[in-house]
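> with the sequence up front, the predicted model follows.
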Amino acid sequence: MTNKLLLLPGDGIGPEVMTEVERVLDRLMSRHGLKLDVETALFGGASLDEEGVPITDAVVATAKSAQAVLMGAVGGPKWASVARDLRPEMGLLRLRKEMDVYANLRPALCFAALADASGLKRHLVEGLDIVFVRELTGGVYFGTPRGIETLADGSKRGFDNQVYTSAEIRRVARVAFELARKRSNKVTSLEKSNVMESGLLWRQEVTALHASDYSDVQLEHMYADNAAMQLVRAPQQFDVLLTDNLFGDVLSDLAAACTGSIGLLPSAALGDAGKPGLYEPIHGSAPDIAGKGLANPVAAILSLEMALRWSLGEVGLADQLYRAVEAALNNGARTADLGGSLSSTDMGTAILAAL
């Protein structure tokens, strides 16, 4: 039975980096034995322009029937004034929710060849290999009630509701503990239990699950604001960082800056075993460079590597692709974000040559 991969190029630089992913896919299928049924669909602002919604019911259904979904990026100033429920980002939130991909794996690793590209000193980042496990379908991005209301005096008040249940916390914490067992066996759980009730429940549930099922794994708790400081002071103290949706969104981008460029880092959003995964580079649509051929495709290509590893059952090919990216960087391949001059296509060609 052939696996199905759905590609959602999206907006901005999304189509440019996805083109390089497609070149890699063609090579893996033509020369490396990968058997895959690949489909492409509109998503985000591109879908809004064509279909009137940021994602159609048909595309959601296709995503849920695939083994993996790989997206480029969504959003941009072109759609900044549309109604909030029609903004490109709402298509992404809907896709995450309907696929029920509640555990977002965001690795932050520093390739040896790029240790001097980081804004931090070499000794802080050389060999860095940490991963965020971010809860992805709950928290403040999905909580209700939410809205903007007009008060009696004519002023306005905006509100969002940070909500978590025990079950939501425990299932993503389980992913973090299981992942830690395959790595350095340490989980750092981040929250603000000192000032947030949802954060207090988070700490209580993670602590209880650890005591009952994962006492062999080292667990530490840390306030999210302290974690932000620690990520730029001594990032290598961490292994697996477990976070809620909001803090994971912010802190994983901070960790990306430690590695040299946000254009290097992929992500995987996973649900229960046997369900499709959603993969995406963690960079945005970068409208300022869209269409110029300057985007770094490494994060998108490594998102494909994660899809091969986690959803498509092709661990051997995933290893080959990772080594090819590493070799290209070792050989000096650099896009502008890394201080080089290669175009998106040139970077893809360098990776293909290494592959």
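Okay, I see it.
> going by C-alpha atoms from here, please, whenever you check contacts or count neighbours.
Fine.
> so which residue is dead centre in the protein?
Nearest residue to the geometric centre of the chain (CA atoms, centre = their mean): residue 267, 3.1 Å.
> so who does it touch?
104, 105, 106, 107, 279, 280, 281, 282, 303, 306 (CA atoms under 8 Å, 6 or more residues apart in numbering).
> try this one side by side with the last:
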Amino acid sequence: MPRERGEILTTITVIPGDGIGPEVTDQALRTLDALDLGLDIDMLDHVNAGTYLETGEALTDADFERVRTSDSTLLGAVGDPRVAGTDYARDVLLRLRFDLDLYVNYRPAKLFHDRLSPLRDETRRAVDCVIVRENTEGLYAGMGGVLRKQTPFEMTMDAEINTHHGVSRIVDFAFSIARRSVCMVDKSNAVKFGGQLWQRYWREAAGRHPRLETSHLYVDAAVMKLVEDPTRFDVIVANNSYGDILSDLMAELAGGLGTATSANINGDTGFGLFEPVHGTAPDIAGKGIANPIGAILSAALLIERLGHTAAAAAVRESVNSAIAQRRVTPDLGGELGTVDAGEAIRAGLR
């Protein structure tokens, strides 16, 4: 959509990616179009594994600049079994996370319908929680190395990085979005030095928010408590690796990865990269049966962050209605394909 001279539009860069990414992203874009929000879509559909296999480049500097200068980004999924190793996916997703300093991984989890919950106790099914995961430090920062590779004496090391800057800003973000409580999860009884930093700043931050209930759990205990009663949690904040694991567990407790959304956010600039959690699912790519709800809800999260709160709420309500009526894909108990499931949601917007 070209800009008219003098017109200021909200530009959304879109990277459909690989596998089912283009299929579900198409349904998300059709849903945004139905909302008529006047968004300017900048499509980067050449950023994919096919291009990487041909050129050896995952994300060019020019592509990165288009993302950087946009208002927000919607990502389908990246990864392809034809590509050996993890360099391609890391060069797209982790470059965007690190170079744009998207230090917040924001993972909301809300159960849309009782039938989707794996919990037997119906009083424990009202899941409505956010996992706030530190996104640029920890074990995923890539610090480490290998000695004597491919010998009987091979030694590998991955270093967990924690800085006061990184810990303080992620904890502060968690408190800024909490409605009733914040739980900090770590393993400070075993991970001594990083744990001390998290514990010290956690106590300082908790003292500044007396109206909020605060608690602390070691990660192994947190896993048990989540399975026992996920409704007790409002916001959970954790480091990169623990937050990664806990957010996937919470997604399953809230109905599965098919409806799970995520946002990678710079809490200072407000820029965000939004994506469904399910990955590329190459085993079902091209079959027209992928669940589009995660992508559609990720798009709703994107427009909500841009200020379109009523439109985002309308999308969520329509998704809720489609799930209740079983007008969904087979993984959620319906019989629709990807396109028809997306259309069922858009029908609820009219």
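It's in. Not measured: the values here are computed from a predicted model.
> picking that back up, and the contacts of residue 267 of the first structure as JSON lines, adding secondary structure?
Shown next, in JSON lines, are those (DSSP: H, G, I helix; E, B strand; the rest coil):
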{"residue": "104", "secondary structure": "strand"}
{"residue": "105", "secondary structure": "strand"}
{"residue": "106", "secondary structure": "strand"}
{"residue": "107", "secondary structure": "strand"}
{"residue": "279", "secondary structure": "strand"}
{"residue": "280", "secondary structure": "coil"}
{"residue": "281", "secondary structure": "coil"}
{"residue": "282", "secondary structure": "coil"}
{"residue": "303", "secondary structure": "helix"}
{"residue": "306", "secondary structure": "helix"}
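> quick one: which of these has the most company?
residue 104 (31 neighbours; other CA atoms under 10 Å).
> I'd say that residue and residue 266 touch.
No - using CA atoms under 8 Å as the test, residue 104 of the first structure is too far from residue 266 to be in contact (10.6 Å).
> please spell out which residues along stretch 166-177 of the first structure are buried.
Within stretch 166-177 of the first structure, the residues that count as buried by 16 or more other CA atoms under 10 Å are 168, 169, 170, 171, 172, 173, 174, 175, 176, 177.
> narrow the residues you listed to those in helices?
Using DSSP state H, the subset of these located in helices is 168, 169, 170, 171, 172, 173, 174, 175, 176, 177.
> so which helix or strand takes in the counterpart of residue 208 of the first structure in the second structure?
Superposed on the second structure with TM-score structural alignment, residue 208 of the first structure falls opposite residue 204. Per DSSP states H and E: residue 204 of the second structure is located in helix 192-207.
> and the next helix or strand past that helix?
strand 213-218.
> turn the ones in helices among the buried residues of stretch 166-177 of the first structure into CSV, including distance to residue 233 of the first structure.
Compiled in CSV, those are given as follows (distance: CA to CA, whole Å):
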residue, distance to residue 233 of the first structure
168, 31
169, 28
170, 30
171, 30
172, 27
173, 25
174, 28
175, 27
176, 23
177, 25
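> may I have the secondary structure class of residue 91 of the second structure?
Applying three-state DSSP: residue 91 of the second structure is helix.
> what's the local residue count around it?
Residue 91 of the second structure has 15 nearby residues by other CA under 10 Å.
> contacts only, for it.
Taking CA under 8 Å, 6+ apart as the definition, contacts of residue 91 of the second structure comprise 58, 59.
> now the two most distant members of the buried residues of stretch 166-177 of the first structure.
Farthest apart among those by CA to CA are 168 and 177. That separation is 14.7 Å.
> distance of the equivalent of residue 121 of the first structure over in the second structure from residue 192 of the second structure?
Matched to the second structure by TM-score structural alignment, residue 121 of the first structure sits across from residue 120. Residue 120 of the second structure is 37 Å from residue 192 of the second structure, where distance means CA to CA, to the nearest Å.
> what about the strands in the stretch 51-200 of the second structure?
72-77, 104-110, 128-134, 144-147, 155-158, 181-186 (DSSP state E, counting those that start in this stretch).
> nearest to residue 252 of the second structure, out of those strands?
strand 104-110 (8.9 Å).
> show me what the helix holding residue 204 of the second structure is packed against.
Applying 3 or more CA pairs under 8 Å, 6 or more residues apart in numbering; DSSP states H and E, one finds that helix 192-207 of the second structure makes contact with helix 164-177, strand 181-186.
> who touches the longest one?
Right, the one you point to is helix 164-177 of the second structure. 103-104, 132-134, 136-137, 182, 197-198, 201-202, 205, 209, 235-237, 267.
> mind checking what residue 241 of the first structure lines up with in the second structure?
In the second structure, residue 241 of the first structure lands on residue 236 (TM-score structural alignment).
> repeat for residue 98 of the first structure
Using TM-score structural alignment, residue 98 of the first structure pairs with residue 99 in the second structure.
> so what does residue 307 of the second structure match up with in the first structure?
That one, residue 307 of the second structure, aligns with residue 313 by TM-score structural alignment.
> so that match: helix, strand or coil?
Relying on three-state DSSP, one would call residue 313 of the first structure coil.
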